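Visitor: Provide a 3D model corresponding to the input given below.
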Amino acid sequence: MSQILTLVAPPGGLSQPLLHRVRDALQALGATAGAPDWLAPEEAADLPFDGLAAEQAIAAATTALDGALVDAIATPAEGRRKRLLLADMDSTIVTSETLDEIAAYAGLKEPIAEITRRSMNGELDFRQALIERVGMLQGLPISALERTWEATALTAGALELVATMRANGAHCALVSGGFTFFTGRVADLVGFHAHYSNTLEIADGKLTGKVGEPILDRDAKLATLKRLAAEHGLPLEAALTVGDGANDLAMIQAAGLGVAFRAKPVVAAAARARVDHADLRALLFAQGYRAAEIIGG
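Guide: Modelled structure (predicted):
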């Protein structure tokens, strides 16, 4: 069949009755649906189908799931395994917004986090919001960055996502509106081939309150996707992108598989694929990887 609906849940959250309920919902709309294929027991399964648009299949699945903590991602059966990965960092590969955490050491976490929230939901211009937030941190010692890094945690599945895609020949890059201080360390820790982000200007061991130019924003993320695809001789359909904020939306919409991961409302509403419940291994299951093929980080 020409399309696959992948259902993914936190471990133990996907049952045979739920699978059959979704399959019945597809068939009720006139689709031809094949037998479920388990990728990971009680966690991920494929439902091949024909006769419905991807958006219709996802909507039918969402209704059939009736609030169950299960993500539904529809992809073409052909070309599922992607050869280029571009991932956002903050609230995607790591669990936190690193700039907000830095701000805590200046006693400004709440006001800066509010600006971050509005920027990531597309309510504020990303570039201006970034300049404003960094400006508020002028004079903060770089020890705040070190302490923030010590408290930064990886999102579950990040190591497996990159290790598995690398092992299968994909080029993996971190592309962030955050800062090189963190992206370099995250890239080394997780195994990304490259990282692209912004630079905090520092003088005499303190933040100057300025960001180095050019600023990596929404347009720059999209440009990075197109450049890396061209450099590796790949069509955009061969790329997987993932992020949570409005500055990720252009690259999410341009890729063959663009995923809104636990995303802000404006991003979740506009993305063709979204993951709200499972961890980052969902991006591997969506490409047809079985549990036994996933490298454990």
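Visitor: from here on, contacts and neighbour counts on C-alpha atoms
Guide: Noted.
Visitor: residues contacting Thr155?
Guide: Listed by CA atoms under 8 Å, 6 or more residues apart in numbering, the contact partners of Thr155 are Ser91, Thr92, Ile93, Val94, Thr95, Asp279, Leu280.
Visitor: Can you select the buried ones from those residues in PyMOL?
Guide: Buried residues within these, by 16 or more other CA atoms under 10 Å, are selected in PyMOL with:
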select buried, resi 91+92+93+94+279+280
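Visitor: Out of the contacts of Thr155, which comes closest to Leu145?
Guide: Sorting the contacts of Thr155 by how near they are to Leu145, with CA to CA, puts Val94 at the top with 15.1 Å.
Visitor: My understanding was that the closest one contacts Leu154; is that so?
Guide: Yes. Under the criterion of CA atoms under 8 Å, Val94 lies in contact with Leu154, with a separation of 4.2 Å.
Visitor: circling back: going by distance to Ala61, which of the contacts of Thr155 wins?
Guide: When those are compared for distance to Ala61 (CA to CA), Asp279 comes out closest, at 19.2 Å.
Visitor: please give me the structure for this one as well, since I'd like to look at both together:
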Amino acid sequence: MCRALRSSLVTARFLVVLDADSTLIRNEVIELIADEAGRGAEVAAATEAAMRGEVDFAQSLRSRVRELTGVPVASFVRVRARIEPTPGVTALIDAVHARGGLVGVVSGGFHEILDELAPHLGVDLWRANRLLAADGVLTGEVDGPIVDAAAKREWLTRWAHEHGVPMSRTIAIGDGANDLLMLEAAGLGLAFNAKPAVRRAAPLVIGPVNLSQVIPLLPF
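Guide: Sure, this is the predicted structure:
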């Protein structure tokens, strides 16, 4: 489900859409959840391969989520406590809002974390995967279609259309191979904290891991 803090009828001057893991935040959330099951190292290696584009993202995610089978939903409290927002993220979001823009986040991660994190940071729109649970523990399955590269591009374009923003006035920011379609579709695609393949393909690379570096690129 897509959540929004502002009415879908609100128009905006521009739209900035970020990936979540290793972009909006410094962590890979699935690795934090896997730590709760003692499988963090295995899942981290699989995540790295997926972000480099070496394996199909949806297939990889389903495989990694199976490693989360049996993790108590109550452990999400500990996971959320370990989340580290990327330096400069609040400055960037404040600057977008000050100039009449909206901030969206579209993630291959999970609503279970993003539904609390996004409004806390001031994000306007967000979309992610949802984990299935039964009897208070994860079943090892994802609920519904995977948010993959094509879905990220779709949500960027959908949000732009809903808020009256021309695609030429959209900015997409991401680090992994599953962000490339979104970066290509945006008016400006930014590789941030990115894997080598993404740095090579993106129109512009942000070097320092600080999202305030994006502020000078925002439309006026």
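Visitor: Lys109 of the first structure pairs with which position in the second structure?
Guide: With TM-score structural alignment as the matching criterion, the partner of Lys109 of the first structure in the second structure is Gly40.
Visitor: Same question for Leu130 of the first structure.
Guide: Following TM-score structural alignment, the counterpart assigned to Leu130 of the first structure within the second structure is Leu61.
Visitor: which helix in the second structure runs the most residues?
Guide: Longest helix in the second structure, counting residues (DSSP state H): helix 149-162.
Visitor: Now Leu222 of the first structure. Nearest residue, chain neighbours left out?
Guide: Met251 (4.7 Å; CA to CA, 6 or more residues apart in numbering).
Visitor: Touching, the one you found and Asp217? I think so.
Guide: No. Shown here, Met251 of the first structure and Asp217 do not form a contact pair, counting by CA under 8 Å, at 10.9 Å.
Visitor: Comparing these two, which residue is more hemmed in?
Guide: Taking neighbours as other CA atoms under 10 Å, Met251 of the first structure and Asp217 compare with Met251 leading, 29 against 22.
Visitor: do you know how far the more buried one is from Arg272 of the first structure?
Guide: 12 Å (CA to CA, to the nearest Å).
Visitor: what touches both of the two?
Guide: Between them, Met251 of the first structure and Arg272 have Gly258 as joint contacts when contacts are counted by CA under 8 Å, 6+ apart.
Visitor: for Val205 of the second structure, helix, strand, or coil?
Guide: Secondary structure, DSSP: H, G, I helix; E, B strand; the rest coil: Val205 of the second structure is strand.
Visitor: which of the contacts of Thr155 of the first structure lies closest to Leu65 of the first structure?
Guide: Each of the contacts of Thr155 of the first structure was scored against Leu65 of the first structure by CA to CA, and Asp279 proved nearest at 18.4 Å.
Visitor: aligned partner of the closest one in the second structure?
Guide: Counting by TM-score structural alignment, the partner of Asp279 of the first structure is Asn210.
Visitor: who's in contact with its match?
Guide: With CA under 8 Å, 6+ apart, Asn210 of the second structure has these contacts: Thr86, Pro87, Gly88, Val89.
Visitor: same thing with Arg80 of the second structure?
Guide: By CA under 8 Å, 6+ apart, the contact list for Arg80 of the second structure reads Ile113.
Visitor: Arg127 of the first structure too?
Guide: With contact taken as CA under 8 Å, 6+ apart, Arg127 of the first structure is in contact with Ile215, Asp217.
Visitor: any idea which element Val79 of the second structure lies in?
Guide: Of the helices and strands defined by DSSP states H and E, Val79 of the second structure is found in helix 76-82.
Visitor: Can you spell out the matching residue range in the first structure for the longest helix of the second structure?
Guide: Structural correspondence for helix 149-162 of the second structure: residues 218-231 of the first structure, per TM-score structural alignment.
Visitor: May I see the buried residues of that stretch?
Guide: Judged by neighbour count using 16+ other CA under 10 Å, the buried positions of stretch 218-231 of the first structure are Arg218, Ala220, Lys221, Leu222, Thr224, Leu225, Lys226, Leu228, Ala229.
Visitor: And stretch 43-59 of the second structure, by the same measure?
Guide: Neighbour-count burial for stretch 43-59 of the second structure flags Val43, Ala44, Ala46, Thr47, Ala49, Ala50, Met51, Arg52, Gly53, Val55, Phe57, Ala58 (criterion: 16+ other CA under 10 Å).
Visitor: tell me how far the ends of that stretch are from each other?
Guide: The distance separating the two terminal residues of stretch 43-59 of the second structure, taken as CA to CA, comes to 13 Å.
Visitor: One more: stretch 213-220 of the second structure?
Guide: Taking CA to CA, stretch 213-220 of the second structure runs 16 Å from one end to the other.
Visitor: what does that stretch rub up against?
Guide: With contacts defined as CA under 8 Å, 6+ apart, stretch 213-220 of the second structure is touched by Phe14, Gly88, Leu92, Ala95, Val96, Arg99, Arg169, Ile206.
Visitor: I'd like to know how far the closest residue to Asp35 of the second structure other than its chain neighbours sits from His97 of the second structure.
Guide: The shortest distance from Asp35 of the second structure to any non-neighbouring residue, by CA to CA, 6+ apart, is to Ala41 (7.9 Å). Relative to His97 of the second structure, Ala41 of the second structure is positioned 38 Å away (CA to CA).
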